[in-house]
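S.K.: missing the sequence, but the structure's below:
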């Protein structure tokens, strides 16, 4: 059992609790949140709430009790996936925005893992039944390239490269504000947020070193298109680091601006380039992907208002 504590922040008017939580708990579905409310698992200021229509206010404290995960038998699902590369050891897929990588509360189907189980006869077992083949992950609302291990030997080989920070991972993002520097490095440790356990933050307490390199691609009136290279790979690293230096990602529901001009489903962040040493050939291979439609559409809208 897990208890999540949230302090309600940055709302201008009373907001329905299920809407607020579905926005803040980005990896948990709204229907699952409603189920938790109905079963008495959500408290506001110490009192159990009984309706999803209950409205929370600024500085309310919410406690959500997440039950132990169900014993699952994951089902293969015939979901189309964009396979960039495949052999007996490795798959590289281009994940769309909005797809969860592996099952989590409220997302036990329609994940990338469900799609992979349908497509592949074999996946590595190192990360257990819930995450077969998953060596690393990107957030639900981040699109782009991911490598998948088909066997345990390949998984260990790729995981070692991740640990040594030798894998090439380059992202494209659109951020609020006009970055003055042409390039720079953010070297700031990241750890759990002291209040909101779904957030990460720059902190010296119980943190790990995190390094992100950025380069300006294009400046707009109030926005910047930026290329980012990960040296380390902490949870939410790009989102936390860009917010920390004052340029949060456009559309980011956790670290960005709450009131956006655009009707977005999540942060405008795309894992564009991925490179690693192949576990069998020992040769370096690299893959690049085009910016997805949602990303290009945001750039088009920004161009019109700049």
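M.R.: That came in fine, so what should we check first? Everything numeric in this text was worked out from a predicted model, so none of it was measured.
S.K.: only C-alpha atoms for contact and neighbour calcs from this point on.
M.R.: Will do.
S.K.: which residues in the stretch 1-150 of the chain form strands?
M.R.: Remark: strands assigned in the stretch 1-150 of the chain by DSSP state E, counting those that start in this stretch are 2-7, 15-16, 42-44, 47-48, 55-56, 61-66, 82-86, 90-95, 143-149.
S.K.: try this one next to it:
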């Protein structure tokens, strides 16, 4: 680190640091110094009053030898959304059931995409934006894939168009790992296996139709499953599912077609649907949404090529369901 000298050109570190952040209040820059965000000759400096000569390029915000800063600490940025990981290319978030993945025209409510965008673009997030993206300008997260509104768990969002293209290419090549835990009415025909069907969306883009053979306008859906536990008394099966393709409602409609309708599914589980239609009826096991949780994401980083893997434990409502079934 540069040694202090008796030169008349000495000034407090805060003054030099403020020049690197001309759009930020000095009070905020001082807080950043204290939190260890500034480096002098590659070493952290935390004393805003440290008097030094003009440091030139040796004073940086963020470690000078680090090309990609990543946020790897869990942080709940909203009552229903937690960030597990974020860097200049992508973000992995864990959403609660009830939150949309992306905004849907004509459908109100917050989405994971908008919540993350609002958090990063809030004036209070300027330090985070600078540290991760190198500039204070607005950041626009982009969708890579989606989860149904009432499915909980992990979602990958891209932070720039190039990264999104790389991640979607991984989806198309089936190299982006997506695993789920589901609680299903019924028992599987085998402990593990693969479901292969053809799905076709209606003109409204909401309801899927399932076929055993290809029909005009249909797309093949491939899902791999493995039984994790059978709750004999209730005839419910806990299943780990890995998507190969990722079509709308794919897991829900394929599971139903295989005699394993998801507990709480109001669209593809006839028992739940009938209970919803009967005014005042109790939903099976008192569970109010489809029992599906996106528990694992594995991918190759768009920039570094590093293999990344993220896990999400069962949320409270599914833990409660599992306890009731036991």
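M.R.: Good, I have the coordinates. No experiment lies behind these values; they were computed from the predicted model shown.
S.K.: before we move on, the earlier item: ranking the strands of the stretch 1-150 of structure 1 by mean neighbour count, which comes first?
M.R.: strand 143-149 (a mean of 25; mean count of other C-alpha atoms under 10 Å).
S.K.: Next, the mean deviation of it compared to structure 2.
M.R.: In the superposition against structure 2, strand 143-149 of structure 1 averages 0.6 Å from its aligned positions (mean C-alpha distance after the TM-score superposition for structure 1).
S.K.: counterpart of that strand in structure 2, which residues?
M.R.: Using TM-score structural alignment, strand 143-149 of structure 1 lines up with residues 152-158 of structure 2.
S.K.: can you check stretch 17-32 of structure 1 too?
M.R.: Correspondence between stretch 17-32 of structure 1 and structure 2 is not established for any residue, with TM-score structural alignment as the criterion.
S.K.: returning to what we had before: what lies in contact with the match of strand 143-149 of structure 1?
M.R.: With contact meaning C-alpha atoms under 8 Å, 6 or more residues apart in numbering, stretch 152-158 of structure 2 is reached by 89-98, 101, 113, 141-147, 164, 167, 292-297, 311-312, 315.
S.K.: Which of the strands of the stretch 1-150 of structure 1 sits closest to residue 181 of structure 1?
M.R.: Each of the strands of the stretch 1-150 of structure 1 has some distance to residue 181 of structure 1 by C-alpha to C-alpha; the shortest is strand 143-149, at 26.1 Å.
S.K.: Could you list the buried residues of the helix or strand just after the closest one?
M.R.: On the C-terminal side of strand 143-149 of structure 1, the closest following helix or strand by DSSP states H and E is helix 152-163. Within helix 152-163 of structure 1, the residues scored as buried using 16 or more other C-alpha atoms under 10 Å are 152, 154-159, 162.
S.K.: Give the aligned range of the next helix or strand after helix 152-163 of structure 1 in structure 2.
M.R.: As assigned by DSSP H and E, the chain's next helix or strand after helix 152-163 of structure 1 is strand 168-176. The alignment of strand 168-176 of structure 1 onto structure 2 (TM-score structural alignment) spans residues 177-185.
S.K.: Now do that stretch: distance to the chain's middle.
M.R.: Here the centre of stretch 177-185 of structure 2 is set off from its chain's centre by 16 Å, with C-alpha atoms, centre = their mean, to the nearest Å.
S.K.: what residues does it touch?
M.R.: 235-243, 255, 259-263, 291-299.
S.K.: So which of the residues you listed sit within strands?
M.R.: When DSSP state E is applied, the contacts of stretch 177-185 of structure 2 are split such that 236-243, 292-299 fall in strands.
S.K.: once aligned to structure 1, how far is the match of strand 168-176 of structure 1 on average?
M.R.: Mean deviation for stretch 177-185 of structure 2: 0.3 Å (mean C-alpha distance after the TM-score superposition for structure 1).
S.K.: in that stretch, what's buried?
M.R.: Here stretch 177-185 of structure 2 shows 177-185 as buried, counting by 16+ other C-alpha under 10 Å.
S.K.: Quick check: of the residues you listed, which lies closest to residue 83 of structure 2?
M.R.: Set against residue 83 of structure 2, the nearest of the buried residues of stretch 177-185 of structure 2 by C-alpha to C-alpha is residue 178 (17.4 Å).
S.K.: Can you tell me the closest non-neighbouring residue to the closest one?
M.R.: Using C-alpha to C-alpha, 6 or more residues apart in numbering and skipping residues adjacent in sequence, the residue nearest residue 178 of structure 2 is residue 297, 4.9 Å away.
S.K.: I figured the one you found was touching residue 309, is that so?
M.R.: Yes - in terms of C-alpha atoms under 8 Å, residue 297 of structure 2 counts as a neighbour of residue 309; the distance is 5.7 Å.
S.K.: out of those two, which sits in the more crowded spot?
M.R.: For residue 297 of structure 2 versus residue 309, the count of surrounding residues by other C-alpha atoms under 10 Å is larger for residue 297: 20 against 14.
S.K.: Show me what the more buried one aligns to in structure 1.
M.R.: Using TM-score structural alignment, residue 297 of structure 2 lines up with residue 274 in structure 1.
S.K.: what packs against the strand ranked longest in structure 2?
M.R.: Ranked by residue count, the top strand of structure 2 under DSSP E comes out as strand 219-231. Counting by 3 or more C-alpha pairs under 8 Å, 6 or more residues apart in numbering; DSSP states H and E, the packing neighbours recorded for strand 219-231 of structure 2 are strand 192-201, strand 236-243.
S.K.: Check which residues of it are buried.
M.R.: Within strand 219-231 of structure 2, judged by 16+ other C-alpha under 10 Å, the buried ones are 219-227, 230-231.
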